[in-house]
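Enquirer: For reference, the sequence and a predicted model appear below.
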Amino acid sequence: MTVRLPGAGGSVRAYEPRTEPFAVPPGAPLASRAVLSAAHVVADPYADVSPDAPAAVDWDATLAFRRHLWSHGLGVAEAMDTAQRGMGLDWAGAAELIRRSAAEARAVGGRIACGVGTDQLAGGSIAEVRAAYEEQLALVEGVGAQAVLMASRALAAAAAGPEDYLEVYGHLLRQAAEPVVLHWLGPMFDPALEGYWGSSDLDAATETFLEVVAAHPDKVDGVKISLLDAGREVALRRRLPRGVRCYTGDDFHYPELIEGDERGFSHALLGIFDPLGPLAAQAVRVLDTGDAKGFRELLDPTVELSHHLFRAPTRFYKTGVVLLAWLAGHQEHFAMVGGLQSARSLPHLARAYELADGLGLFPDPALAEARMKNLLSVYGVAQ
């Protein structure tokens, strides 16, 4: 059997899917690295909602996907940008997601960390930003989850300079009940975060970021760096206080950053580990045995897919992630909150299918083939 896929310049080419998946059985938690997958949400395709209405979520399918990740020993990073925070999922929806996922984590014994932001605000003063963060921090800690202090669009707009970041983050860290993860999300993921930490000069921003960590090392479990700059992450990682982890958020260079070097390594909190979950878990289990070569042999071939999904404009990577979840059988439709299934072109989606199929990511390749053919037919590509 072949699939006719759209190619360059309006052409159509034949692709022969693989017949056997890369099968990975569920396994125990990982040992040598802390690895969390930032998980997507599943929309309710039957909800009659308008584009500007609150998101309608299929809670059963959404929670089932988290159980899938936990079953492979991965942690779940909940209500992060992969879950479309600020791109279809509002704070009310995120709060419900946090409550439900935290309860599910307790039931199955899975690790969960949840995003704390300020997306109940459209704008506001520094005091209002601080209060919005406090509201979300209280909810996350109240359900027993670890907090990830996410970058705030409202703070980026309200801050006059580095001192405002130092004040807001210092205030939050002093009141945090347990150590948190600080998240530096670059503007390639969200253009509204340009100049975060008080400067568009990344060297200056790094100094402010590290000043926050150094002032409260007992309240910082780790930092998540999402700048797609491996050299900068390594340099920052080497300057962290003892005991503070670096969680890579670099969806382009994750194999080398997780493997590390003679001076340390990065843990992981990655959106690409949503579609790669079982394969990524297997790679880290190989690394747990000390086999760095085997780890890279498993994970390096996935980088081409990640580069494709996260290509500019990077913030629309969620579309490819949800496509692959549908093709893999984790949900019954290719619909997204906010209608973001339309955010990528058909050739982009076709290439994502081809790369994922080549890696063996689909548990049932025949199902993935049939679903891809159905999608292509909607666009007029006869099979």
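Expert: Received, thanks.
Enquirer: can we go C-alpha only for contacts and neighbour counts from here?
Expert: Fine.
Enquirer: Which of the helices or strands spans residue 356?
Expert: helix 346-359 (DSSP states H and E).
Enquirer: before we move on, what about residue 214?
Expert: helix 202-215.
Enquirer: which parts of that helix are buried?
Expert: Within helix 202-215, the residues that qualify as buried are 202, 205, 206, 208, 209, 210, 212, 213, counting by 16 or more other CA atoms under 10 Å.
Enquirer: show me the contacts for the second one.
Expert: Under the criterion of CA atoms under 8 Å, 6 or more residues apart in numbering, the contact list for residue 205 reads 162, 195, 196, 197, 198, 199.
Enquirer: for the fourth one, same thing?
Expert: Residues counted as contacts of residue 208 (CA under 8 Å, 6+ apart) are 162, 166, 197, 198.
Enquirer: again, but for the third one
Expert: Contacts here follow CA under 8 Å, 6+ apart; on that basis residue 206 touches 197, 236.
Enquirer: Next one: it from residue 165, what distance?
Expert: 12 Å (CA to CA, to the nearest Å).
Enquirer: so what sits against both of the two?
Expert: By CA under 8 Å, 6+ apart, residue 206 and residue 165 have these common neighbours: residue 197.
Enquirer: so residue 197 sits right up against residue 162, yeah?
Expert: Yes. Counting by CA atoms under 8 Å, residue 197 does reach residue 162; the two are 5.6 Å apart.
Enquirer: Looking only at neighbour counts, state which of the two leads.
Expert: The residue with more neighbours, out of residue 197 and residue 162, is residue 197; 27 against 18, by other CA atoms under 10 Å.
Enquirer: Give me the nearest residue to the more buried one, chain neighbours excluded.
Expert: Of all residues not flanking residue 197 in the chain, residue 205 sits nearest, at 5.1 Å (CA to CA, 6 or more residues apart in numbering).
Enquirer: same thing with residue 103?
Expert: With CA to CA, 6+ apart as the criterion, residue 103 has its nearest non-adjacent residue at 7.6 Å, and that residue is residue 143.
Enquirer: The structure to be compared is supplied as follows:
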Amino acid sequence: MTTTGASLAIPRSDGTWAPLTLREPREWAPHPAPYRSRVAFAAAHVVADPYGENVPGAPAAIDWDATLGFRQHLFGYGMGVAEAMDTAQRNMGLDWPAVVELVTRSAALARESGARIASGAGTDHRETLSGIGEVADAYLEQVEVIEGAGSQVIVMASRHLAALARGPEDYLAVYDTVLSQVREPVILHWLGEMFDPQLAGYWGSRDVDEATATFLSMVEAHASKVDGVKVSLLSAEHEVGLRAALPEGVRLYTGDDFHYPELVRGDGERHSDALLGAFAAVAPAASAALTALDEGDLATYDEEMAPTLALSRHVFEAPTYYYKTGIAFLAWLSGHQPGFTMVGGLQSARSIVHLAKVFALANEARLLPDPELASYRLGLLLEAAGARR
């Protein structure tokens, strides 16, 4: 049996092994209430049913107990849940019937827990759409389901719209239609092509400044219907400029998994709130940091956030859209799910060497609640892959 303080080794890509000392687990303080100084959403993954036919192209078979249990874990650290987003494999294995059940179940759990939930509305329940009018109708069909479940709406970027739009005016027309009919203020999600290559040129231009101008004009026209915007372009400079240009009262929810500590901390005048896949992986440490921020303790905030960043940057390294594999792997190592299987077989999307480094960085950040279990499970994975010293 492996104990904390024991020396381990993890494989490198050249076939050598790097030494590692298993660190003592940390007792993270629970924080079931929301934070005073920042709004924090964690974009949560789904846990695959180990007995389901979760192979490429098959409908999603979900382990509902583990999936909802993970959301309860996030609620316990003061996180709202951003549901049915790309972290949950939207457009990468999570089909619409599974989305409906996921949002319905999660929204009910959030109500019971007094927690916040916002869920993604897109157009992915339709295989083909023939014009931007149909894109708007498809959005509204999903909006109706999400609002009916009692969840706030996140208007996701649409692959259909990216393929059909001839210019900025088509984006504006679709979003005008959708935002004029939502019941409550929504979160708008601008997902960059590093997360989904099919969204290249969203807002009608591959030039980021031109796309931003179109995006801002739409937000300004519908500011009363926009709670905030989530921007996932992995550019801190762009985000700082955008949040300064947003209308009064519209939040900037950072989706930057490479720079979130500085963006959430802010510059003394403005700050970003958070809607991050990374927070699903580092919730206890993020909770400790946000608790310190509520008390105005910036030094402790920086100290608590710092060890999470190397882990997040590794999980989200290129090709970034496979980050979901690292999120699920960490949940397995931490005992939040019984196995390391994913919808669509996506557990194969990262290498053994990549995943072993995920283990090492989580260990360094003291984010493995049971290091013995985590090291045992890592050993099972390495053995199955044929990685032997």
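Expert: Sure, I can see it. In this text, all values refer to a predicted model and were calculated from it rather than measured experimentally.
Enquirer: Once they're superposed, what TM-score comes out?
Expert: The TM-score (TM-score structural alignment, normalised by the length of the first structure) is 0.98; 383 aligned residues with a CA RMSD of 1.2 Å.
Enquirer: before we move on, the earlier item: so the helix holding residue 356 of the first structure aligns onto which residues of the second structure?
Expert: Aligning helix 346-359 of the first structure against the second structure (TM-score structural alignment) gives residues 352-365.
Enquirer: for that stretch, which positions count as buried?
Expert: Buried residues in stretch 352-365 of the second structure, counted by 16+ other CA under 10 Å: 352-365.
Enquirer: what's the answer for stretch 321-332 of the first structure, then?
Expert: For stretch 321-332 of the first structure, burial by neighbour count (16+ other CA under 10 Å) applies to 321, 322, 323, 324, 325, 326, 327, 328, 329, 330, 331.
Enquirer: In contact with residue 246 of the first structure, which residues?
Expert: So residue 246 of the first structure contacts 222, 223, 224, 225, 237, 240, 265, 266, 267, 268 (CA under 8 Å, 6+ apart).
Enquirer: let's see it at 10 Å
Expert: Neighbouring residues of residue 246 of the first structure by CA atoms under 10 Å, 6 or more residues apart in numbering: 34, 181-182, 221-225, 233-234, 236-238, 240, 257-258, 264-269.
Enquirer: which SS class is the aligned partner of it in the second structure?
Expert: Aligned counterpart of residue 246 of the first structure in the second structure: residue 252 (TM-score structural alignment). Secondary structure, DSSP: H, G, I helix; E, B strand; the rest coil: residue 252 of the second structure is strand.
Enquirer: ok so, going back, the helix holding residue 214 of the first structure maps to which residues in the second structure?
Expert: Using TM-score structural alignment, the partner range for helix 202-215 of the first structure is residues 208-221.
Enquirer: average distance between the matching stretch and the first structure?
Expert: Averaged over the aligned pairs, stretch 208-221 of the second structure sits 0.4 Å from the first structure after superposition, using mean CA distance after the TM-score superposition for the first structure.
Enquirer: Quick one: distance of that stretch to the chain centre.
Expert: Stretch 208-221 of the second structure sits 23 Å away from the centroid of its parent chain (CA atoms, centre = their mean, to the nearest Å).
Enquirer: List the residues that contact the equivalent of residue 159 of the second structure over in the first structure.
Expert: In the first structure, the residue paired with residue 159 of the second structure according to TM-score structural alignment is residue 153. The contact partners of residue 153 of the first structure, by CA under 10 Å, 6+ apart, come to 86, 117-119, 121-123, 129, 190-194, 196.
Enquirer: same check, this time on residue 233 of the second structure
Expert: Here residue 233 of the second structure is in contact with 190, 191, 192, 193, 194, 195, 208, 239, 254, 255, 256, 257 (CA under 10 Å, 6+ apart).
Enquirer: thought the last one was touching residue 264?
Expert: No. Between residue 257 of the second structure and residue 264 there is no contact under CA atoms under 10 Å: 11.2 Å.
Enquirer: Tell me which residue is most central in the first structure.
Expert: residue 271 (2.6 Å; CA atoms, centre = their mean).
Enquirer: what do we get in the second structure for residue 69 of the first structure?
Expert: Under the alignment (TM-score structural alignment), residue 69 of the first structure maps onto residue 74 of the second structure.
Enquirer: Correction: the previous question concerned residue 6 of the first structure.
Expert: The equivalent of residue 6 of the first structure in the second structure is residue 11 (alignment by TM-score structural alignment).
Enquirer: what number of residues lie near that match?
Expert: 20.
Enquirer: quick one: the residue mapped onto residue 46 of the first structure from the second structure from residue 341 of the second structure, how far?
Expert: Using TM-score structural alignment, the partner of residue 46 of the first structure in the second structure is residue 51. Distance, residue 51 of the second structure to residue 341 of the second structure, using CA to CA: 10 Å.
Enquirer: tell me the secondary structure for the match of residue 46 of the first structure?
Expert: Classification of residue 51 of the second structure using three-state DSSP returns coil.
Enquirer: about what we covered before: give me the common contacts of residue 197 and residue 162 of the first structure.
Expert: Joint contacts of residue 197 of the first structure and residue 162 (CA under 10 Å, 6+ apart) are 204, 205, 207, 208, 209.
Enquirer: farthest-separated two in these?
Expert: 204 and 209 (8.8 Å; CA to CA).
Enquirer: intersection of neighbour lists for these two?
Expert: Shared contacts of residue 204 of the first structure and residue 209, defined by CA under 10 Å, 6+ apart, are found at 162, 197, 198.
Enquirer: Point out the ones among those that are inside helices.
Expert: Among those, the members found in helices (DSSP state H) are residue 162.
Enquirer: Out of the shared contacts of residue 204 and residue 209 of the first structure, flag the one nearest to residue 82 of the first structure.
Expert: residue 197 (22.1 Å).
Enquirer: Test my guess that the closest one contacts residue 207.
Expert: Yes. The pair formed by residue 197 of the first structure and residue 207 meets the contact definition of CA under 10 Å, at 8.8 Å.
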